[in-house]
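# model the following, please.
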Amino acid sequence: MDTTLTTALKSIEQQLFEIGDTLYENPELGDEEFQSMQLLVDFLKQHHFQVETGIINRPTAFKAVFTSDRPGPTIAFLAEYDALPEVGHGCGHNLIAAMGVGAGVTLSKVVHETGGKVMVIGTPAEETNGAKVAMSEAGVFDDVDVAMMVHGADQSYASGSTSAMEALQFTYTGKASHAAAEPEAGINALDGVIQLFNGINALREHLSSDARLHGIITEGGQAANVVPDRAVAQFYIRAKERTYLDTVIEKVKNIAEGAALMTGASLEVSNYETSFDNLVTNEALSETFTKRLREVSVHPVYPGEQSFGSTDMGDVSKVAPAIHPFIGLNEPGLVFHTKEFADKTVTDDGHRAISEGALSMALTGYDILSDEALFKKIRAEFEASQT
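Prediction:
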């Protein structure tokens, strides 16, 4: 069956390269990926997937399903296709999309023999308001037995873990006044933000090493001779696990309220982007994928690591067995979110990553569909993680 899947992948390989290249040439920001979504959907329809677009009230989200006539597990491959401002596909989501649809179509060629169902789920806006969070809450993954996606990187790594993340905005409202003539009549909202930063900087010493707090001031006044009556700061707050993150968030909010009391400004705290849960890798699933990737690639696969970054795949991992490994672009030290990374995705190394990533996922899906003991092991590990 490995030969059958390899042949199936080779038959669509050039189309997958074209998908990756087209997305690179036409980058679209999160929740605006209309052309990108259509490109993927058209390809899946050509291979007899039943497609529903606009799911969870997100116009650029989709679910594509290929069902066999025999019972069996449901294998989902996830596609991301949003780009970044200025640098385009500097996170390689064009590769993720091509690998996701490629794995889905390849596995669909054998499910009539193995039984089961293949899904490809299009997940917009991973870089901002990650759709996987809303999908997880809305039950999109409730009927999914295994969820997989592969991310491009400098080198290949097994699926590790990512940090939970909360995106908080702190809005201070004060009272405007002439900063020289009547400063006593004003309430300086910017001072509230400055005290917030000072308090957070003091807090860092007393947090565990996995915590990350980084922010910017998005509004701080309009003129130096006017007491600012509005100031806004935005922070990403991260920690290895959601439970500890909640503790850190409480401390930060207390600091923010203290800054408001110190300055006399009023405070509003809100989420300015979707928050992400931490990724819990299903090790049985990860070991299966890593074994398959090593079979199809000549490049080494390094152990998974704790990432200080965050992804909405973390939310998926709490509702279904999931992995988020990385496939190398054969350039150690290549940095995410750069134009150099984007350009690398359309080289021969980028195309090789698409082919090997899609095939490895399809082979992993086949292993699960054809090996009941493996499937039970994956599910048992997931159920244990829930308790």
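
# for the rest of this, base every contact and every neighbour count on C-alpha atoms.
Will do.

# spatially central residue in the chain, please.
Centroid check for the chain by CA atoms, centre = their mean gives residue 311 as the closest residue, at 3.4 Å.

# which residues does the closest residue to that one other than its chain neighbours contact?
Distance criterion CA to CA, 6 or more residues apart in numbering; nearest residue to residue 311, sequence neighbours excluded, is residue 276 at 6.2 Å. Contact partners of residue 276, counting by CA atoms under 8 Å, 6 or more residues apart in numbering, are 130, 133, 164-166, 310-312, 314-315.

# one more to put side by side:
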Amino acid sequence: MTISKSDLKNKVIQEIEKSKDKIIGFAKDIAENAETGYREVKTAEKVKKIFSDLNLNFTDGHAITGVKSSPIAGKSSGPTIAVIGELDGLIVKDHPLADKKTDAVHACGHNCQLGSMIGVGLGLINSKANELLNGNVVLFAVPAEETIENEFRINLIDEGKLGFISGKQELIRLGSFDDIDAAMLSHATSKQSDGDLAVGGTSLGHLVKYVEFFGLASHAAGAPQDGINALKAANIAMMAMDSQRESFEDKDKVRVHGILTAGGTSVNSIPSIAKLEWRIRGRTIDVVNKINTKIDRSIKAGAMAMGAKVRIRSIAGNLPMLQNKHMNNIYLNNAENIVGKNNVVLHPDDQSGGSTDMGDLSQILPIIHPRSGGAEGTGHGNNYFIKDYEKSVINPAKAMATTIIDLLWPDDMQINEVINNHKPNYSISEYISLQNKRMGNDFNDYTS
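Next up, the predicted model:
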């Protein structure tokens, strides 16, 4: 070995630092062209172009828009680590940077993930770490982490173009992670409590609900008695769901929330169709299933009260996220080296109120999901902006790249210990079976 591990880390850090303008420019370009899940066509093209600029081969079309690089480091016989970046944005209509036609915007910082992913690849390639590491690194730009536009996605499922609603779920189903042994993704955060870099924590599991109430239109003033008001059925269902809240146990970390997406087309007509998109979250999938029973009762109660019909679609959502402690500890040490110990936060293994499909991946592979500072405002809000791209993009790129060196260093190969000690909750086939069982399509007619 002609170079020490610490010297190689420093060399990688220097290469990322030298190219930081290019890396940050890429992240900003992604931010200026936001697209939502499974529609990230322009974003995927930008990823493919920069892969080509790095002389990386790639495959595309993974779960419609995903782009996966060829291995960029090490020897083909060694383990493979995926560095993940998410392609999709959100819809926030009143965000100043929202697309004028689609309202898409990167109000969750996924553009920074793609930037740090590219930073890792660039640092490893330009430092020639790929000639020294005993394993492989794959850059994987993945679609549709945000579970939004569910009617569109359900139509894709019904058309046979998708099996699952979230990107990593679908990639697992399609086998795109079959050759991956471990994975990492860094997420930008605006929380001051996360410091410059944060490690640890987990997330909630969830279930997606898509509900259609079918009534009967009639003249709202001339003959309301002849109609069946689908909007009223939805209102009663929402009231019934809200009334369940006092039955939720605090320890289960339950969140039930949603939106009314349709409630009539003319004020002069009794609404014949109303639609809800709802979400059930909880500490475990068993908790989610328990709450789902109450939510289904509440939805049916609304239809029953008004004598309407109702279709309840249950779509398998994300599983809780479990981060690998060994990988987290390695990342923590590297993060402290990059930004200083006082600027790194170690979170306990406790759930946040959110969910992510990194949770699904964590149930079958060892993963980490660190966070990086540099954002301000409220995530998913109209005041969310990246104010310091060096913190949001460059710091995590350096931390992930140096963590990979620790994991794949030939004299140590900590990745082997990670893999050997990891006990997945599901095999890939078991995961797919579980998620298929969570899918539901229940129709009830209360018109007679």
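
# returning to what we had before: wait, what's in contact with the counterpart of the residue nearest to the centre of the first structure in the second structure?
Alignment note (TM-score structural alignment): residue 311 of the first structure maps to residue 356 of the second structure. Taking CA under 8 Å, 6+ apart, we find residue 356 of the second structure in contact with 145-146, 203-204, 318-321.

# in terms of helices and strands, where is the equivalent of residue 197 of the first structure over in the second structure?
Per TM-score structural alignment, the equivalent position to residue 197 of the first structure in the second structure is residue 238. According to DSSP states H and E, residue 238 of the second structure maps onto helix 230-243.

# and for the helix or strand that that helix is followed by, what's in contact with it?
Next helix or strand after helix 230-243 of the second structure toward the C-terminus (DSSP H and E): strand 255-262. With contact meaning CA under 8 Å, 6+ apart, strand 255-262 of the second structure is reached by 273-282, 353.

# please repeat the previous calculation with a cut-off of 7 Å.
Defining contact as CA atoms under 7 Å, 6 or more residues apart in numbering, one finds that strand 255-262 of the second structure is touched by 274-282.

# and these, which of them are in helices?
Nothing among the contacts of strand 255-262 of the second structure maps onto helices, per DSSP state H.

# mind putting those in a markdown table, neighbour count and distance to residue 421 of the second structure included?
Formatted as a markdown table, the contacts of strand 255-262 of the second structure follow (neighbours: other CA atoms under 10 Å; distance: CA to CA, whole Å):
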| residue | neighbour count | distance to residue 421 of the second structure |
| --- | --- | --- |
| 274 | 24 | 50 |
| 275 | 22 | 46 |
| 276 | 22 | 43 |
| 277 | 20 | 40 |
| 278 | 19 | 38 |
| 279 | 21 | 34 |
| 280 | 22 | 32 |
| 281 | 30 | 29 |
| 282 | 29 | 27 |
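
# farthest-separated two in the residues you listed?
274 and 282 (26.4 Å; CA to CA).

# which residues in the stretch 1-150 of the first structure form strands?
For the stretch 1-150 of the first structure, applying DSSP state E, counting those that start in this stretch gives strands covering 50-53, 62-67, 74-79, 117-122, 146-148.

# in TSV, list these along with distance to residue 382 of the first structure.
Listed next are the strands of the stretch 1-150 of the first structure as TSV, based on distance: least, CA to CA, whole Å:
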stretch	distance to residue 382 of the first structure
strand 50-53	28
strand 62-67	23
strand 74-79	15
strand 117-122	20
strand 146-148	10
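
# dump the ones you listed to a markdown table, plus mean neighbour count and distance to residue 287 of the first structure.
Shown next, in a markdown table, are the strands of the stretch 1-150 of the first structure (neighbours: other CA atoms under 10 Å; distance: least, CA to CA, whole Å):
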| stretch | mean neighbour count | distance to residue 287 of the first structure |
| --- | --- | --- |
| strand 50-53 | 16 | 31 |
| strand 62-67 | 22 | 26 |
| strand 74-79 | 26 | 16 |
| strand 117-122 | 27 | 21 |
| strand 146-148 | 27 | 13 |
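
# counterpart of residue 295 of the first structure in the second structure?
Aligned partner of residue 295 of the first structure by TM-score structural alignment: residue 337.
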